[in-house]
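Asker: Quick one: sequence plus predicted model below, questions after.
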Amino acid sequence: MARTEYYDDPAAPAPNSLVPAATAAVFDEDGQLLLRRRADHGLWTMPGGAVAMTESLSQAAVREVWEETGYEVRITGLVGTYTDARHVVVHGDGEVRRQFTVCFRAQPVRGELRAGDESLEAAWFAQEELGVLPMHRTQRLRVDHALRGGKPHLG
């Protein structure tokens, strides 16, 4: 399914749904960040997705990391909340989503790297490699906040 992201674009269609989502900034013992390249638009993102009706935000983040990368993780903190109304996501099925995302910090517990069904690939990246990866501006902001650490971003 196709996915198009708009940011502060007057040509963006009006949202018709509001969806809570959870993502995780997963760091290994060497400080590398786990990312996956989405199959629907080809950009790199932290693993994450919509929260199911039966799970908490942190449970959703753990599930999404497993499904998209093959790693079981432990949540260790909060990177931030992201609720910018200027960010609109259009899906091929007609859904125009205003998404709000909670981004957690996590560590791998066990697993083996693999790309899930919604990913073209998954990989670990050293901090100096992240700047050249194709990424939507809202994702890059979250990555920057995760790398910086400190107090969670509340926005």
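Answerer: Yep, it's here.

Asker: rest of the way, CA atoms for contacts and neighbours
Answerer: Noted.

Asker: Hmm, residue 117 is touching residue 69, no?
Answerer: No. Because the distance of 9.7 Å does not satisfy Cα atoms under 8 Å, residue 117 is recorded as not touching residue 69.

Asker: Which one's more surrounded, those two?
Answerer: When residue 117 and residue 69 are compared for neighbours, residue 69 comes out ahead with 24 against 12, by other Cα atoms under 10 Å.

Asker: excluding its backbone neighbours, what's nearest the residue nearest to the spatial centre of the chain?
Answerer: Central residue of the chain (Cα atoms, centre = their mean): residue 46, 3.8 Å from the mean position. Leaving out its chain neighbours, the residue that sits closest to residue 46 by Cα to Cα, 6 or more residues apart in numbering is residue 35, at 4.8 Å.

Asker: right, and the helix or strand after whichever strand or helix holds the one you found?
Answerer: When elements are defined using DSSP states H and E, residue 35 is found to belong to strand 33-38. Scanning the chain past strand 33-38 towards its C-terminal end, the next helix or strand to appear is strand 44-45 (assignment: DSSP H and E).

Asker: wait, the residue nearest to residue 46 sits on residue 44?
Answerer: Yes. Under the criterion of Cα under 8 Å, residue 35 is in contact with residue 44, at a separation of 6.4 Å.

Asker: follow-up on the earlier one: is it true that the residue nearest to the centre of the chain touches residue 38?
Answerer: No. Checked against Cα under 8 Å, the pair residue 46 and residue 38 is beyond contact range at 9.6 Å.

Asker: angle of the helix or strand hosting residue 80 against strand 33-38?
Answerer: In the assignment (DSSP H and E), residue 80 maps to strand 71-82. For strand 71-82 against strand 33-38, the angle by axes from the mean of the first three to the mean of the last three Cα atoms, to 10 degrees is 80 degrees.

Asker: putting a second one here so we can go through both:
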Amino acid sequence: MSVAGAVVREDGRVLAIRRADNGTWEPPGGVLELTESVEDGVRREVFEETGIRVDVERLTGVYKNVTRGVVALVFRCHPESGTERVSDESTAVDWLTPEEVAERMAEVYAVRMLDALQVDVAPSIRTHDGRQWLGGQIPG
């Protein structure tokens, strides 16, 4: 299972990384370690990839890649401390507007961030094949 943090600043910008392995822009995240809680995994992954410590607020979506058999949980977070920095897993870290999210990220990742920006809605449950969403209405 993987987790990701949709880290939202007070000005509405969201934290994103450009991955070192494939150059794509995505929310920071990764695979849970066997003994850690889901929330601890989100905090660890965001910090490792960006240098930002976060408070995990709420689950905003559950996303299944039917091609790879991976389920990703995405949590809205807010930044607590730290300074942006790259890591072995990221070549860039940036705070993006929702418009920049839609421009820079592949749809399967942009939707996760846009879902997290929705206020007072239940978590989204979506399925994709690694490239396209399979049913359901996409925000935006």
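Answerer: Good, I have the coordinates. All values derive from a computational prediction rather than experimental measurement.

Asker: List the TM-score for the superposed pair.
Answerer: Overall, the chain-to-chain superposition scores 0.83 on the TM-score scale (TM-score structural alignment, normalised by the length of structure 2); 125 aligned residues with a Cα RMSD of 1.3 Å.

Asker: Return the residues in contact with residue 120 of structure 1.
Answerer: Residue 120 of structure 1 is in contact with 36-39, 42, counting by Cα atoms under 8 Å, 6 or more residues apart in numbering.

Asker: So what does residue 57 of structure 2 match up with in structure 1?
Answerer: In the superposition onto structure 1, residue 57 of structure 2 corresponds to residue 76 when matched by TM-score structural alignment.

Asker: same check, this time on residue 25 of structure 2
Answerer: Structural correspondence for residue 25 of structure 2 with respect to structure 1 (TM-score structural alignment): residue 44.

Asker: residue contacts, the nearest residue to its match once chain neighbours are set aside?
Answerer: Leaving aside its chain neighbours, residue 44 of structure 1 sits nearest to residue 37 (4.2 Å; criterion: Cα to Cα, 6+ apart). Shown here is residue 37 of structure 1, whose contacts under the criterion Cα under 8 Å, 6+ apart are 43-45, 119-122.

Asker: I'd like those written out as a markdown table, with distance to residue 24 of structure 1 added.
Answerer: Below are the contacts of residue 37 of structure 1 laid out as a markdown table (distance: Cα to Cα, whole Å):
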| residue | distance to residue 24 of structure 1 |
| --- | --- |
| 43 | 16 |
| 44 | 13 |
| 45 | 10 |
| 119 | 15 |
| 120 | 18 |
| 121 | 17 |
| 122 | 14 |
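
Asker: for these, which one is nearest residue 146 of structure 1?
Answerer: Here the nearest of the contacts of residue 37 of structure 1 to residue 146 of structure 1, counting by Cα to Cα, is residue 45; it sits at 12.5 Å.

Asker: hang on, isn't that closest one packed against residue 33?
Answerer: No. Using Cα under 8 Å, residue 45 of structure 1 is not in contact with residue 33, being 10.4 Å away.

Asker: what number of residues lie near the residue mapped onto residue 33 of structure 1 from structure 2?
Answerer: Under the alignment (TM-score structural alignment), residue 33 of structure 1 pairs with residue 14 in structure 2. Each residue near residue 14 of structure 2 was counted by other Cα under 10 Å, and the total is 27.

Asker: which residues does the residue lying closest to residue 36 of structure 1 once chain neighbours are set aside contact?
Answerer: Leaving aside its chain neighbours, residue 36 of structure 1 sits nearest to residue 122 (4.1 Å; criterion: Cα to Cα, 6+ apart). When the contact criterion is Cα under 8 Å, 6+ apart, the partners of residue 122 of structure 1 are 34-37, 68-69, 113-115.

Asker: go with 6 Å
Answerer: Listed by Cα atoms under 6 Å, 6 or more residues apart in numbering, the contact set of residue 122 of structure 1 reads 35-36, 69, 115.

Asker: out of the residues you listed, which are buried?
Answerer: With neighbours counted using 16 or more other Cα atoms under 10 Å, the contacts of residue 122 of structure 1 contain these buried positions: 35-36, 69, 115.
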